[in-house]
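>>> kindly return the folded structure for what I paste below:
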Amino acid sequence: MSRPAAAAAAALLVILAAAGGAAAKTTIEPCASADSCAALLGYTLYADMKVSEVAALFGADPAALLAANALDFASPGSANRILPAGLPLRVPTRCACNDGVRKSVSVRYSARPADTLATVADVVFAGLASADQIRNANGLAEVDPDALLDAGETLVIPFPCVCFNSTDNNLPAVYLSYVVRVGDTVESIAASHATTVTDLSNVNAMGSPIVAPGDILAIPLPACASAFPNFASDYGLLVANGTYALTAGNCVECSCGPGDLNLYCTPASLAASCSSMQCPNSSLVLGNVTAQPTSGGCSVSSCSYAGLVNGTIATLLSSGLQATCPGPHQFPPLMEPSTAASHGSFLSPSPAPGPGEAGGAVPGSSDPGRSTSSAGSFSQAGLVQPLHRLIFILSLVFYLHM
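Predicted coordinates:
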């Protein structure tokens, strides 16, 4: 990694906590400012759910949730589409600085009958937060995590996330908080997210390339960065490679990849009323590109998005001479989610994870399966038989004085 060793030592704290006899690890980034960054939460559905239900659970916009996963976000009725249990999603969130560490604390959850801290942590939010972390975030008395919560009780749910200046090896990156599943190895996780074992080990300050179910890794995803002025309301927009993001009140959709890491924005068809997207002194509108072959190359003009400024969509006209004329722009393909729900055991192994099991040494070679494969859902009986995991997070001060 290109980060200085001293900065990495100060920024990367791996907190070890007892979890029913097992060790659970989470990467923590200390911070001392009020800024935030775009981040992603890796979430596996515990039951068949509508897109709107998943979005409401995390306080997200349904279209933005679909866009972040390159799922068709513009089709009629997309918010009511039913997603199958076991489907892994990337949920967009803001990673802020809270109590001296990076975390996302914008989600509020209303307890249902039969909910306990353990089921909320391990089932509803799929291990993204521990029972102890939820209890501490809400100032609750230390009680059995299997004790029933009061129905209707509102809880703040803290999620782990990191920013690391939104870069990885000096390149734009969005960080995904990924909960390790049964069958995962560091090698299979790296292969599934187009990164390397070395990069994952460095980002997460891993002493050895070994993971266990329940660990939460920070995974850097290559991204397209915007160059909007700092007075634009969507300043700092980042879009993970192969996905989309909606901005300007859902008037503009921006995509990243697949051919390069240059942000490309076009009008979206989701909003009823949008300001003009025509470039000044031009007939071109946002996303238009014209190319005219000349004796010296190709004269190219384009109208690009320059951010949302005072509620108005800013556009930028650029012209120049290129060696060759560009071909049609390639957009990341929009996929349809699988409609087949798997009702097997919760956190079942991914297909072909490689010869090593989670918690073991990384094998020398394997043909790992994609982590985006659907895992089984948690059975209805599992909702009242929570995983007995108790996470004890060491404080930053105590850790530094060990």
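>>> make it CA atoms for all contacts and neighbour counts henceforth
Fine.
>>> so where do the helices sit in this protein?
5-11, 51-58, 62-67, 117-119, 131-137, 186-192, 197-203, 380-383, 396-400 (DSSP state H).
>>> can you redo these as TSV with mean neighbour count and distance to Cys31?
Below are the helices of the chain laid out as TSV (neighbours: other Cα atoms under 10 Å; distance: least, Cα to Cα, whole Å):
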stretch	mean neighbour count	distance to Cys31
helix 5-11	12	8
helix 51-58	19	23
helix 62-67	24	27
helix 117-119	26	27
helix 131-137	19	18
helix 186-192	23	26
helix 197-203	18	16
helix 380-383	13	36
helix 396-400	10	11
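>>> figure out which of these is closest to Phe228.
Set against Phe228 and scored by Cα to Cα, the helices of the chain come closest in helix 62-67, at 19.8 Å.
>>> contacts for that closest one, please.
51-52, 54-55, 72-74, 78-79, 90-92, 243-246 (Cα atoms under 8 Å, 6 or more residues apart in numbering).
>>> next, the second sequence, to be compared with the first:
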Amino acid sequence: MSGGNKMVTVWLITVAVVLVASVGITVTEAQPEANFKCLTENATCRSLTDYTSTNSTTLKEIATLFGVKHFLDLLGANNLPSNTNNSYKVNPNQVIKVPFPCKCSNRTGTSNHVPRYKIVPGDTLDAIARVRFAGLVKYQQIQTANKIPDANNITAGATIWIPLPCSCDLVDGTSVMHYAHIVPMGSSIQSIAQQYAISQQTLLSLNDLDDPKNLLAGQLLDVPLPVCNSSIKSDSLDFPLLVPNATYFYTAHECVKCKCDSTGDNKNLQCEASNLKPINNWSVCPSLKCSGSVLLGNTTSTDSCSRRVCDYTGYTSSRNISTTLATQNTCAVAPSGSGDSGSGASRSMLNGWVLNKLLILIHFLILFVYLLSYNSQHLCSFSFFLSMD
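Below is the predicted model of the structure:
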């Protein structure tokens, strides 16, 4: 290859490397710190967060990392069969929804003193936040929550609290489960709203986004998941029982299994006896019936738009589970806020930027291959043309 060819080759490779690097920097650009609004002081509830690992892992390892007390909660949140083994393999970058308890304080929601992480030699707060917990929190949040004077000086063997963002607030006057959703590359406010049957305006307002184009890949978004209607009483130990669509939850010391399947006409929580051995201090599950032979979950009558069912209403610490014969509406109802045809959220700003850079890079690479196919004489002609231009 001639000296001229070599110079052009070096120049093109340099440009390509710079473009690739700039794309990489954008993809890993620091995302804004996630702080979910929670205006009800001292409120507690169940929340969800996305989690992805760059390496292969198992459900057991994820449950241990996040301090999930009951393995069935993790299965239910991901709608996995209840007999799934804890050695179930989770592939790199596979999204797993992790349930955790949330508590509101000072108008912000954080996980209720879980997860607890034990520092190992070589750890830094930044690595714990970015790598171990996949960027769900920033190291500054961990530092503040644990009152660590110097972020660069942490002690191996010490246990720290990882304050995950969450909320217990009603949204548009309705109970929801707040879900810390990691925005995928190429996603948009519009597609997320459609996927989870909520309004675009609700998403924008809840996350203080003025413009849907400001959504960034990797950003942690507060997504309020609609939950099934239930008959749970306010004095029940599991109130409010928030079960989003396509999930299930074991309650009343795992004596009762409740699932939400609102893909059909029924938007009501469907509860039945779990047939499991109870946990904690209960030796056996109490009777789960409304009357006579009518058991929990049995339907006694139906008509065109309703049904009469033995429904779960809660439990107390005195080994008591209550039920009632309830009338449930079974007619189809349009998902709240699923329209918003006028809001027109576009693709994320980050995704568009990356695509532009990739297109430029592709053009340069095509030009690079094209030039390499020419001999020195063609290269000279091309250089002369560029100088004339």
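>>> quick one: the helices of structure 1 as CSV, columns for distance to Ser106 of structure 1 too.
Formatted as CSV, the helices of structure 1 follow (distance: least, Cα to Cα, whole Å):
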stretch, distance to Ser106 of structure 1
helix 5-11, 23
helix 51-58, 8
helix 62-67, 16
helix 117-119, 18
helix 131-137, 12
helix 186-192, 27
helix 197-203, 24
helix 380-383, 25
helix 396-400, 22
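>>> quick one: which of these is nearest Met277 of structure 1?
helix 62-67 (20.6 Å).
>>> read off where the closest one ends up in structure 2.
Under TM-score structural alignment, the match for helix 62-67 of structure 1 in structure 2 covers residues 71-76.
>>> and the matching stretch, how far out from the chain's middle?
Distance of stretch 71-76 of structure 2 from the chain centroid (Cα atoms, centre = their mean, to the nearest Å) equals 15 Å.
>>> mean shift of it relative to structure 1?
Stretch 71-76 of structure 2 differs from its equivalent in structure 1 by a mean of 0.8 Å after superposition (mean Cα distance after the TM-score superposition for structure 1).
>>> any idea what Ile148 of structure 2 aligns with in structure 1?
That one, Ile148 of structure 2, aligns with Leu140 by TM-score structural alignment.
>>> if I pick that match, what's in contact with it?
Leu140 of structure 1 touches nothing, counting by Cα under 8 Å, 6+ apart.
>>> gap between it and Ala129 of structure 1?
The spacing between Leu140 of structure 1 and Ala129 of structure 1, counted by Cα to Cα, to the nearest Å, is 15 Å.
>>> just Ala47 of structure 1 next, same as before
18 Å.
>>> now do the contacts for the closest residue to Ala77 of structure 2 other than its chain neighbours.
Distance criterion Cα to Cα, 6 or more residues apart in numbering; nearest residue to Ala77 of structure 2, sequence neighbours excluded, is Thr247 at 5.4 Å. Contacts for Thr247 of structure 2 (Cα under 8 Å, 6+ apart) come out as 76-79, 259-261.
>>> over to Gly307 of structure 1?
Neighbour list for Gly307 of structure 1: 228-229, 232-235, 248, 313-315 [criterion: Cα under 8 Å, 6+ apart].
>>> switch the cut-off to 10 Å
226-237, 247-248, 252, 313-316 (Cα atoms under 10 Å, 6 or more residues apart in numbering).
>>> show me what it lines up with in structure 2.
Aligned by TM-score structural alignment, Gly307 of structure 1 pairs with Gly314 of structure 2.
>>> and for Met206 of structure 1?
Match for Met206 of structure 1 (TM-score structural alignment): Leu209.
>>> pretty sure its match sits against Asp222.
No - in this structure Leu209 of structure 2 lies outside contact range of Asp222 using Cα atoms under 10 Å: 11.2 Å.
>>> need the overlap of contacts for those two.
Leu203.
>>> comparing the two, which shows the higher neighbour count?
Higher neighbour count among Leu209 of structure 2 and Asp222: Asp222, with 25 against 14, using other Cα atoms under 10 Å.
>>> which one's the longest strand in structure 1?
Ranked by residue count, the top strand of structure 1 under DSSP state E comes out as strand 297-309.
>>> what residues are up against Asn153 of structure 2?
Asn153 of structure 2 makes contact with 124-125, according to Cα under 10 Å, 6+ apart.
>>> state the distance from Ser106 of structure 1 to Leu217 of structure 1.
Taking Cα to Cα, one finds Ser106 of structure 1 at 20 Å from Leu217 of structure 1.
>>> who's more crowded, the two?
Between Ser106 of structure 1 and Leu217, counting by other Cα under 10 Å, Leu217 is the more crowded of the two (28 against 15).
>>> nearest residue to that one in space, please, no chain neighbours.
Leu217 of structure 1's closest residue in space is Tyr178 (Cα to Cα, 6+ apart), at 5.2 Å.
>>> so Cys45 of structure 2 sits right up against Lys103, yeah?
Yes - under the criterion of Cα under 10 Å, Cys45 of structure 2 makes contact with Lys103 at 6.8 Å.
>>> got any residues that touch both of these two?
Joint contacts of Cys45 of structure 2 and Lys103 (Cα under 10 Å, 6+ apart) are 111-112, 166-168.
>>> neighbour-wise, give me the winner out of those.
Neighbour-wise, those (other Cα under 10 Å) top out at Ser167, 34 neighbours.
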